[in-house]
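Colleague: sequence first, predicted model second:
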Amino acid sequence: MLDSFAKCRTIAAAEARADCFDATARELEAAVKSKEVTILDRQDIRSARKSLFGFTLPRIGLFGGGDRDEGRGGGRDAEAEEIKELNTTIASARVVANGRVELRLAEGGAVWVTTDPMPFPPKPGDKVRIRSGSLGNYFIAVAGQRSVRGMRLR
């Protein structure tokens, strides 16, 4: 779709160039309406990446997780925008086997479970900080307590 716009720019005659842009714009508008093409801005991408925090996704470049984004957005490296930490509140918590705790987050409804036991289960409304560690580990700290390891369920 973008190649069509680029081809229009190479047309020297002003009227023919305008006709080309009009036709290409109509095609783009139809593709967006039929949901064949989706247009996202940086904020949409950040929100999507934040909602996927804790999942291991393939590196396909869908949400900036691919190679360097040359020529778009100043050539910023996708790794520079990687989300390393999530700060939110707890919507609900319940104790599961062996002192572990299942947490449902207020933001996005994500469900996490601690893989280490927690001495005191958190309450709804408590602040939670989830940060990524090395080797795919995640650390969950609730209301300033000591961090425990955890993983995202859904």
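Modeller: That came through fine.
Colleague: CA only for contacts and neighbour counts going forward, please
Modeller: Noted.
Colleague: what helices or strands is the biggest strand by length in the chain leaning on?
Modeller: Longest strand in the chain, counting residues (DSSP state E): strand 85-95. Secondary-structure packing of strand 85-95 (3 or more Cα pairs under 8 Å, 6 or more residues apart in numbering; DSSP states H and E): strand 101-105, strand 127-132.
Colleague: gap between it and the chain center?
Modeller: 18 Å (Cα atoms, centre = their mean, to the nearest Å).
Colleague: redo the helices and strands packed on strand 85-95 as TSV? Include distance to T115.
Modeller: Formatted as TSV, the helices and strands packed on strand 85-95 follow (distance: least, Cα to Cα, whole Å):
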stretch	distance to T115
strand 101-105	8
strand 127-132	13
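Colleague: between those strands, which one is nearest to R9?
Modeller: Between R9 and those, the tightest spacing by Cα to Cα is seen for strand 127-132, at 45.3 Å.
Colleague: dropping in the other structure now:
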Amino acid sequence: MADPASSKTLDVLAECQEVAADSARLACFDAAARQIASARKSGSLLALDRATVVASKQQRFGLADAAKNPLGGGEADQLTRVTEVKTTITGVTPSTYARFLIQLANNTVWETIEPLTLPPRPGTAVIIKQSGFGGFKASIAGERPVLVKRRR
């Protein structure tokens, strides 16, 4: 039985496997392929690969609307959920009160919320994880985790 949330267009393809005669099965697959190509061309069928979805979620990680479920909040969203980003620091700019703006290799900018005694160094590994109450913590190369917020 097909998943009720699945695309009926793709279900036709799966049904072709049940056709016994070779020529009829080939005709079924050809018709299904034309239907899928037509649906993609018209925009009524969207096909996304998991790697593209995860990369997009990683790029939006930490932004205010990043928690929205682009895939409807079902199993697909759970399977592509991003709760941390591992990258390196590419630049550091002093902010206010011993805080810093940290540019990362993934083209995002984060600001430390907690003051730091020394500025982080470019080239240093960083892991940013979700913390309690919707916040984020950055672990910078073995230092204690510090609260951060995404700037852009």
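Modeller: Nice, thanks for sending it over. This one's a predicted model, so the numbers in the text were calculated from it and none came from an experiment.
Colleague: and the TM-score between them?
Modeller: Their TM-score after superposition, calculated using TM-score structural alignment, normalised by the length of structure 2, is reported as 0.72; 141 aligned residues with a Cα RMSD of 2.9 Å.
Colleague: tell me the angle the longest strand of structure 1 makes with strand 101-105.
Modeller: 130 degrees (axes from the mean of the first three to the mean of the last three Cα atoms, to 10 degrees).
Colleague: and the longest helix for structure 1?
Modeller: helix 14-33 (DSSP state H).
Colleague: what packs against it?
Modeller: The contact analysis (3+ Cα pairs under 8 Å, 6+ apart) places helix 14-33 of structure 1 against helix 2-9.
Colleague: residues of the helix it packs on that come out buried?
Modeller: F5, C8 (16 or more other Cα atoms under 10 Å).
Colleague: with stretch 109-121 of structure 2 instead?
Modeller: Within stretch 109-121 of structure 2, the residues that count as buried by 16+ other Cα under 10 Å are V109, W110, E111, T112, I113, P120.
Colleague: looking at those residues, spot the one nearest I127 of structure 2.
Modeller: Distance to I127 of structure 2, by Cα to Cα, is smallest for W110 among those, at 11.8 Å.
Colleague: tell me the residue in structure 1 aligned with the closest one.
Modeller: By TM-score structural alignment, W110 of structure 2 lines up with W112 in structure 1.
Colleague: buried ones in stretch 94-101 of structure 1?
Modeller: For stretch 94-101 of structure 1, by 16+ other Cα under 10 Å, it's V95, G99, R100, V101.
Colleague: what about it, how long is it end to end?
Modeller: Distance across stretch 94-101 of structure 1, first residue to last, is 6 Å (Cα to Cα, to the nearest Å).
Colleague: got a list of contacts for that stretch?
Modeller: A93, E102, L103, V113, T114, T115, D116, P117, M118, P119, P121 (Cα atoms under 8 Å, 6 or more residues apart in numbering).
Colleague: do that again at 10 Å, thanks
Modeller: Residues outside stretch 94-101 of structure 1 that contact it (Cα atoms under 10 Å, 6 or more residues apart in numbering): 93, 102-104, 112-123, 148, 150.
Colleague: alignment lookup: S139 of structure 2 to structure 1.
Modeller: Counting by TM-score structural alignment, S139 of structure 2 lines up with A141 in structure 1.
Colleague: and that match, that's in a strand?
Modeller: Yes - counting by DSSP: H, G, I helix; E, B strand; the rest coil, A141 of structure 1 is part of a strand.
Colleague: surely it and R149 touch.
Modeller: Yes - assessed by Cα atoms under 10 Å, A141 of structure 1 is found in contact with R149 at 8.9 Å.
Colleague: show me whatever sits in contact with both of these two.
Modeller: Common neighbours of A141 of structure 1 and R149, using Cα under 10 Å, 6+ apart, are I130, R131.
Colleague: can you list the buried residues in the longest helix of structure 1?
Modeller: Here helix 14-33 of structure 1 shows R17, C20, F21, T24, L28 as buried, counting by 16+ other Cα under 10 Å.
Colleague: the last one maps to what in structure 2?
Modeller: Aligned counterpart of L28 of structure 1 in structure 2: I36 (TM-score structural alignment).
Colleague: how about the residue nearest the centre of structure 1, secondary structure?
Modeller: By Cα atoms, centre = their mean, the mean C-alpha position of structure 1 lies nearest to R49, the distance being 0.7 Å. When classified by three-state DSSP, R49 of structure 1 comes out as helix.
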